[in-house]
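Enquirer: Based on what follows, work out the 3D shape:
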Amino acid sequence: MKRRSVRPAEAAELLGVCRDTVYVLLRSGQLRSIKAGRARLIPLAAIDELLSATDEVLR
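Expert: The predicted structure is shown next:
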C-alpha cells in the first residue's frame, strides 16, 4: 500500500528544509497536517499544494 502521509522529519527531507522550518510552516497554516493520537502527520498532497503555491509565487 502506498503511503499517503509523512511525519514532520520526513516532510523536511522531502522539502529540503530543516524540521524546525516544517513546524513554522505548520503553525503559519502554509502546510496542512492532521493529528493522529500523539503523531502529527502531513499528507503528501499538502506538500504538493505547498510546492505548487510556491511555484505560482515565483512565476
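
Enquirer: When you work out contacts or count neighbours from here on, use the C-alpha atoms and nothing else.
Expert: Will do.

Enquirer: List the buried residues of the one helix or strand residue 22 maps to.
Expert: Using DSSP states H and E, the element containing residue 22 is helix 19-28. Buried residues in helix 19-28, defined by neighbour count with 16 or more other C-alpha atoms under 10 Å: 19, 22.

Enquirer: before we go on, could you also do this sequence so I can check it against the first one:
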Amino acid sequence: MTMNLLTVAEIAAQMRVSKMTVYRLVQSGEMHGIRFGRSYRVPETSVQQYLESVNSGTDFRTPTS
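Expert: Below you'll find the model as predicted:
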C-alpha cells in the first residue's frame, strides 16, 4: 500500500490558502501531518477527510461513535 504524501506548499496551492493556514491546521490536529525534520508531509487521505469534515460541518478532531 502506498501513501501519497503532500507538502504544505502543495496543499496550500490546492486549497488556495496560505502555507501558514495549512501549518495551523496540522499543528491544531484538524489535519493529520507527519513531521520530517523541520518540514511536514500530509497524507492525501487526511486532506480529503478534512475537506469532507468541513463540508459536512463536523469537527474532524472529535471521534464519532
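
Enquirer: Overlay them and tell me the TM-score.
Expert: The TM-score (TM-score structural alignment, normalised by the length of the first structure) is 0.82; 57 aligned residues with a C-alpha RMSD of 2.0 Å.

Enquirer: and after the helix holding residue 22 of the first structure, which helix or strand comes next?
Expert: Later in the chain than helix 19-28 of the first structure, the nearest helix or strand by DSSP H and E is strand 34-36.

Enquirer: Show me what the next helix or strand along the chain from that following strand is in contact with.
Expert: Next in sequence after strand 34-36 of the first structure, counting helices and strands by DSSP H and E, comes strand 39-43. If you take C-alpha atoms under 8 Å, 6 or more residues apart in numbering as the criterion, strand 39-43 of the first structure is touched by 4, 5, 6, 7, 8, 11, 31, 32, 33, 34, 35.

Enquirer: Can you point out the buried residues in strand 39-43 of the first structure?
Expert: For strand 39-43 of the first structure, a neighbour-count test (16+ other C-alpha under 10 Å) marks 41, 42, 43 as buried.

Enquirer: just stretch 47-59 of the first structure next, same as before
Expert: Using 16+ other C-alpha under 10 Å as the test for burial, stretch 47-59 of the first structure gives 47, 50.
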